[in-house]
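> Could you work out the structure for the sequence below:
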Amino acid sequence: MSDLDIRAARPADLPAIVAMLADDPLGAQRESLDDLTPYSVAYERLAADPHQHLVVAVQGGQVVGTLQLTVIPGLSRRGALRSVIEAVRVHADARGSGLGTQLIEWAVAESRRQGCRLVQLTSDATRTDAHRFYERLGFAASHVGFKRAL
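As a prediction, the model looks like this:
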């Protein structure tokens, strides 16, 4: 992936990002390309927050991957910063190309650059292939997560 560029997402990238979010069984249930308004509102909120990094991977002029990196200040671990990687997606045509690894490596490097002492992520319990992928990249399944819909 020699011509790969990982850069901050732009408003014009939203249709491609949402399409990737919707392109799996879980995303198909919760995402919609019919109305991009809620995504545009969310994008503006993310773009205004210096702790949020919504990025895209672009190759050959096409958005082929995305992730969100959030830097969180905290008191634990002696006041360490931590980062959270979310919404990692690779376009179906680019899966298996090493792009996912490059995106995660970018997120880890950016976390270090920002002074984070820990990088974490969650993955839906049904995404067993993703779990193996993250473990290969050095992540450990160290916690049990809980969510509550509001």
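> C-alpha only now, for contacts and for neighbours.
Fine.
> tell me the SS of the residue nearest to residue 68 when sequence neighbours are not counted?
Take residue 68 and drop its neighbours on the chain: the residue closest to it by Cα to Cα, 6 or more residues apart in numbering is residue 54, 4.4 Å away. Under DSSP: H, G, I helix; E, B strand; the rest coil, residue 54 falls in the strand class.
> and the gap between residue 54 and residue 72?
Relative to residue 72, residue 54 is positioned 15 Å away (Cα to Cα, to the nearest Å).
> okay, those two: which has more neighbours?
Using other Cα atoms under 10 Å as the criterion, residue 54 and residue 72 rank with residue 54 on top: 20 against 14.
> Could you also give me the structure for this second sequence? I'd like to compare it with the first:
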Amino acid sequence: MEFRKARAADLGSLVALLADDKLGALREDPSLPLSQAYLSAFAAIDSDPNNELVVVEDGGRLLGMMQLTFIPYLTHQGSWRCLIEGVRIHGSYRGQGLGRQFFEWAIQRARDRKCRLLQLTSDKQRPDALRFYESLGFQATHEGFKLPLV
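The predicted structure follows:
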């Protein structure tokens, strides 16, 4: 099993992973050719040294993905944080420990980047994910807000 930076050639599989659950199916479009918006987003992430789109691969098959964004803060004495977004594990691999291994890797990556805090959000409609994050030691210490702009 390998944890590595995503490549442009992975993009179709990544969008399919994002679309492969009840919430993602409502907001993603995995049809080919992919929308230019996905290509542009990938290029922006790939060129930003504070963003990493990471995949877990086994035998050439993409089994999971997440985006790590490293954010400098003036608060907490000018420290860095790592924000985790876009987490997906292939449906047939959920519940087998792969997500835990992936998060352990991500936690170490944040430590390697000298982050003092790791944070994420998860939709309240994903109770299994919420329990999973709590089992990793994440705490629901804040109330989050979103404002749709579209």
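> Put one on top of the other, what's the TM-score?
Superposed pair, TM-score by TM-score structural alignment, normalised by the length of structure 1: 0.95. Supporting alignment: 147 aligned residues with a Cα RMSD of 0.8 Å.
> Correct me if wrong: the residue nearest to residue 68 of structure 1 contacts residue 8.
Yes - contact criterion Cα atoms under 8 Å: residue 54 of structure 1 and residue 8 qualify, at 6.0 Å.
> How are the helices of structure 2 distributed by residue range?
11-19, 24-27, 36-47, 75-78, 98-112, 127-135 (DSSP state H).
> mind checking which of those is nearest residue 146 of structure 2?
helix 24-27 (15.9 Å; Cα to Cα).
> how far out from the middle of the chain is the closest one?
Computed by Cα atoms, centre = their mean, to the nearest Å, the chain-centroid distance of helix 24-27 of structure 2 equals 16 Å.
> In structure 1, what range does that helix match?
Aligning helix 24-27 of structure 2 against structure 1 (TM-score structural alignment) gives residues 27-30.
> ok so, going back, can you redo the helices of structure 2 as CSV with distance to residue 84 of structure 2 and mean neighbour count?
Output for these, formatted as CSV (distance: least, Cα to Cα, whole Å; neighbours: other Cα atoms under 10 Å):
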stretch, distance to residue 84 of structure 2, mean neighbour count
helix 11-19, 14, 19
helix 24-27, 17, 12
helix 36-47, 13, 13
helix 75-78, 19, 9
helix 98-112, 9, 16
helix 127-135, 11, 13
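> can you redo those as a markdown table with distance to residue 1 of structure 2?
Shown next, in a markdown table, are the helices of structure 2 (distance: least, Cα to Cα, whole Å):
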| stretch | distance to residue 1 of structure 2 |
| --- | --- |
| helix 11-19 | 17 |
| helix 24-27 | 25 |
| helix 36-47 | 22 |
| helix 75-78 | 35 |
| helix 98-112 | 10 |
| helix 127-135 | 21 |
